[in-house]
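Colleague: show me how the following folds:
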Amino acid sequence: MARQGFVPYLLGTDFHRLAFVEFGNPAAEAVVCVHGLTRTGRDFDPLAEALADRFHVICPDLPGRGKSDWLGDAALYQPPSYVIALAHLLAFLNKPVAWVGTSLGGICGMMIAAAKHTPVTRLVLNDVGAQIPAAALARIRDYMTKTPERFAAMAELEAHLRMVHAPFGKLSDAQWAHLARYSARRTEGGGFALHYDPKIAEPLRAAIPLDADLSPIWRQVSVPVLAIRGAESDLLTEPVFERMASDGAATLTVSECGHAPALMDQPTIDAIRAFLEARG
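Modeller: Reported below is the predicted structural model:
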């Protein structure tokens, strides 16, 4: 059963609330799961429920998403701001954590794991790595800028998610319905919009898509890493994936999906659990 919580964090001259849901025993070892650019922490419900018998699983909504506060300045929707918010969550937890990060959540995880005296003990990177091609960033920018402002019914919103997130893999109707439920917010006058602040797209629109080189951060990560790649991913390319493996990362390729695996299928959940339970 998910339990809702909030933690305050200071960004600039204003305090905001970071929302999270948690599963399992708070006295158990912690696993923090952080979602991708346009998603929420509830994407991890199947994984969190599967781990809750052994771990304390915490799934935050990044600023501007889900139940977390929106930011007044669109320019703050950048990884350094997210890391500040997540650092407050880590201070609130006050214990070592394993980290599971999808796409943007993985970038934040790398940044935190690379820091001196990091509380991160193990790192799962879901379809993100040391380099990101400009073409993948442009694709994400383009679908975000073309997202409808309003959907008349939940069925329309779910159909949109099935289209733009088709690379998540072969999800069941129940899984798509779950994603749609936590991707929606009611709008004035009826209908639904996606759960996030539309301004999160502004930094992407303002930037010229270039290859993103995260190698300097990646090289500072010294904890055990499991790198997961969708077999058809355009964001985590095979050469980068192979380089991460040669650097010592354990790897898992998820078939029949692109960017990014939903982490809802049992074999992937089992592989993540085995990695989190490993010692040495």
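Colleague: every contact and neighbour count from this point should use C-alpha atoms.
Modeller: Fine.
Colleague: quick one, strands of the stretch 151-280 of the chain?
Modeller: Per DSSP state E, counting those that start in this stretch, the stretch 151-280 of the chain carries strands over the ranges 184-186, 192-194, 212-213, 225-230, 250-254.
Colleague: how about the spatially most central residue of the chain, what does it touch?
Modeller: Among the residues of the chain, the one closest to the centroid is His35, at 1.7 Å (CA atoms, centre = their mean). For His35, the contact set (CA atoms under 8 Å, 6 or more residues apart in numbering) comprises 41, 43-44, 60-62, 101-105.
Colleague: with Thr253 instead?
Modeller: 228-231 are the contacts of Thr253 under CA under 8 Å, 6+ apart.
Colleague: then Pro26?
Modeller: His56.
Colleague: ok, Ala180 touching Leu161?
Modeller: Yes - contact criterion CA atoms under 8 Å: Ala180 and Leu161 qualify, at 7.1 Å.
Colleague: show me which of these two is the more surrounded one.
Modeller: Ala180 (23 against 17; other CA atoms under 10 Å).
Colleague: how far away is that one from Ala85?
Modeller: Shown here: Ala180 relative to Ala85, a distance of 25 Å by CA to CA, to the nearest Å.
Colleague: which one of the contacts of His35 has the most neighbours?
Modeller: Within these, neighbour counts (other CA under 10 Å) peak at Leu62, which reaches 33 neighbours.
Colleague: helix/strand/coil for that residue?
Modeller: With DSSP: H, G, I helix; E, B strand; the rest coil as the basis, Leu62 sits in coil.
Colleague: so it makes contact with Leu71?
Modeller: No - using CA under 8 Å, Leu62 makes no contact with Leu71, being 10.8 Å away.
Colleague: so what's the closest residue in space to Pro79 that isn't next to it in sequence up against?
Modeller: Using CA to CA, 6 or more residues apart in numbering and skipping residues adjacent in sequence, the residue nearest Pro79 is Cys108, 6.4 Å away. Cys108 sits next to 79, 82-83, 101 when contact means CA under 8 Å, 6+ apart.
Colleague: let me know the closest of those residues to Leu137.
Modeller: Pro79 (14.5 Å; CA to CA).
Colleague: count the residues that sit near that closest one.
Modeller: The burial count assigned to Pro79 is 15, neighbours taken as other CA under 10 Å.
Colleague: contacting residues for it?
Modeller: Neighbours of Pro79 in contact, by CA under 8 Å, 6+ apart: 104, 107-108.
Colleague: would you do the same for the sequence below? I want to compare the two.
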Amino acid sequence: MATMTEHTLRGLSALGFHRLAYTQWLPDGQPGATRTIVCCHGLTRNGRDFDVLAADLADSLGARVICPDVVGRGKSGTLANPDLYGYPQYLADMAALIARLDVESLDWVGTSMGGLIGMILAAQGDSPITRLVVNDVGPLVPKAALERIATYVGTSPTFHSVEEVQRYLSLVYAPFGDLTDAQWRHLADHGYWMRADGTLGLAYDTGIARAFQTQPITDVDLWPVWGMIRCPVLAIRGLQSDLLTAEIAQAMTERGPKATLYEVADAGHAPALMDPAQRAAVRDFLR
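Modeller: Here you go, the predicted structure:
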């Protein structure tokens, strides 16, 4: 069985250093894994979303699997100025993480925001990314989907028990798919911060929503970035997704790196990658 350990490093913003947390999964606890896979989460989530997938990939592929908490989420630190939350900071932090890992090449699995980070990194010259999995996100992010996300990101509900967190997550993130109670509980167990007054809040800094509050919401067009990606790409799409539409997904198979498309029937935005069939699709692509 794969074993997990927790680690930190320091990222740097315009206002100083901040903590970046990540988990590392190794096959049978052995340090000699010959390849590295990074799994990067969505906007309001954290690296523990990937526990099931990471353990699977470590065991089946003999890989070291790294699951970071992007700054402002999970066990990572927060930024004093919420205006700094954005892709320039996230990319710089992931570059620092890759440097810490001390590898010449790696595979990247990214859900939503994590997929966009992976796309931008993969499009750079001399990128270390050799295979890219983008989970329910593409080079065109529709305005309507961003408007939906804006209705809940940055809110700060108060909970009095983990059970309340679980009920909330199972409603807001129902498009993740047909998760079991145990899987929802796993997301809840790692999805809250304890507040000073003893109540619970969601495990992210509400400041990550600043861009939704201060800038007009429009389509995000990254097709030029997509055209610069040279590595093989697997695009995963939830059939009910409003963020990765069927038209965008089809275009991804025809343009740029010409992705392989895998669709999940019982999910929207975004498949949780916990289901055995979903894990197998990722595993087979990375094999």
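Colleague: which SS class is Thr121 of the first structure?
Modeller: Here Thr121 of the first structure takes the strand state, with states given by three-state DSSP.
Colleague: and it, how many neighbours?
Modeller: Quick note: Thr121 of the first structure (other CA under 10 Å) scores 17 neighbours.
Colleague: and what of Leu222 of the second structure?
Modeller: Neighbour number of Leu222 of the second structure under other CA under 10 Å is 15.
Colleague: need the counterpart of it in the first structure.
Modeller: Using TM-score structural alignment, the equivalent of Leu222 of the second structure in the first structure is Leu214.
Colleague: what of Pro82 of the second structure?
Modeller: So Pro82 of the second structure corresponds to Ala74, using TM-score structural alignment.
Colleague: and Ala227 of the first structure, what pairs with it in the second structure?
Modeller: Under TM-score structural alignment, Ala227 of the first structure pairs with Ala235 in the second structure.
Colleague: quick one: the match of Leu222 of the second structure and Lys67 of the first structure, what's the gap?
Modeller: Using CA to CA, we find Leu214 of the first structure at a distance of 29 Å from Lys67 of the first structure.
Colleague: can you check Thr187 of the first structure too?
Modeller: For Thr187 of the first structure relative to Lys67 of the first structure (CA to CA), the value is 15 Å.
Colleague: mind checking which of these two has more residues around it?
Modeller: Under the neighbour definition other CA under 10 Å, Thr187 of the first structure and Lys67 were set side by side, and Lys67 has more, 23 against 14.
Colleague: burial count for the closest residue to that one other than its chain neighbours?
Modeller: Nearest in space to Lys67 of the first structure, with sequence neighbours left out and distances taken as CA to CA, 6+ apart, is Ala19 at 5.6 Å. By other CA under 10 Å, the residues close to Ala19 of the first structure number 23.
Colleague: for Ala19 of the first structure, what are its contacts?
Modeller: 4-7, 60-62, 66-69.
Colleague: ok, Thr199 of the second structure next?
Modeller: 158-161.
Colleague: one step back: just give the closest residue to the match of Pro82 of the second structure, not the sequence neighbours.
Modeller: Distances taken as CA to CA, 6+ apart put Lys199 closest to Ala74 of the first structure, at 5.5 Å, once the chain neighbours are dropped.
Colleague: how about Lys258 of the second structure?
Modeller: Nearest non-adjacent residue to Lys258 of the second structure (CA to CA, 6+ apart): Met252, at 5.8 Å.
Colleague: quick one: map the one you found onto the first structure.
Modeller: The alignment partner of Met252 of the second structure in the first structure, by TM-score structural alignment, is Met244.
Colleague: gap between that match and Glu277 of the first structure?
Modeller: 21 Å.
Colleague: looking at those two, which has the bigger crowd around it?
Modeller: Applying other CA under 10 Å to Met244 of the first structure and Glu277 shows that Met244 carries more neighbours, namely 20 against 11.
Colleague: now do that one against Val225 of the first structure, distance only.
Modeller: Going from Met244 of the first structure to Val225 of the first structure by CA to CA gives 9 Å.
Colleague: about what we covered before: gap between the residue nearest to Pro79 of the first structure and Asp270 of the first structure?
Modeller: 24 Å.
Colleague: likewise Ala138 of the first structure?
Modeller: From Ala138 of the first structure to Asp270 of the first structure the distance is 33 Å (CA to CA).
Colleague: any idea how far the biggest helix by length in the second structure is from the chain center?
Modeller: The longest helix of the second structure (DSSP state H) is helix 87-101. From the chain centre to the centre of helix 87-101 of the second structure is a distance of 14 Å (CA atoms, centre = their mean, to the nearest Å).
Colleague: for stretch 211-219 of the first structure, same thing?
Modeller: The chain centroid and the centroid of stretch 211-219 of the first structure are separated by 18 Å under CA atoms, centre = their mean.
Colleague: and if you look at stretch 118-137 of the second structure?
Modeller: Distance, stretch centre to chain centre, for stretch 118-137 of the second structure: 13 Å (CA atoms, centre = their mean).
Colleague: which residues in the first structure does that stretch align to?
Modeller: Against the first structure, stretch 118-137 of the second structure falls on residues 109-128 (TM-score structural alignment).
Colleague: alignment lookup: Gly42 of the second structure to the first structure.
Modeller: Aligned by TM-score structural alignment, Gly42 of the second structure pairs with Gly36 of the first structure.
Colleague: ok but that match is inside a helix, no?
Modeller: No - with three-state DSSP as the criterion, Gly36 of the first structure is coil rather than part of a helix.
Colleague: what count of nearby residues applies to it?
Modeller: 19.
Colleague: from what I can see it touches Gly109, true?
Modeller: No - the pair Gly36 of the first structure / Gly109 is not scored as a contact, 11.5 Å apart, by CA under 8 Å.
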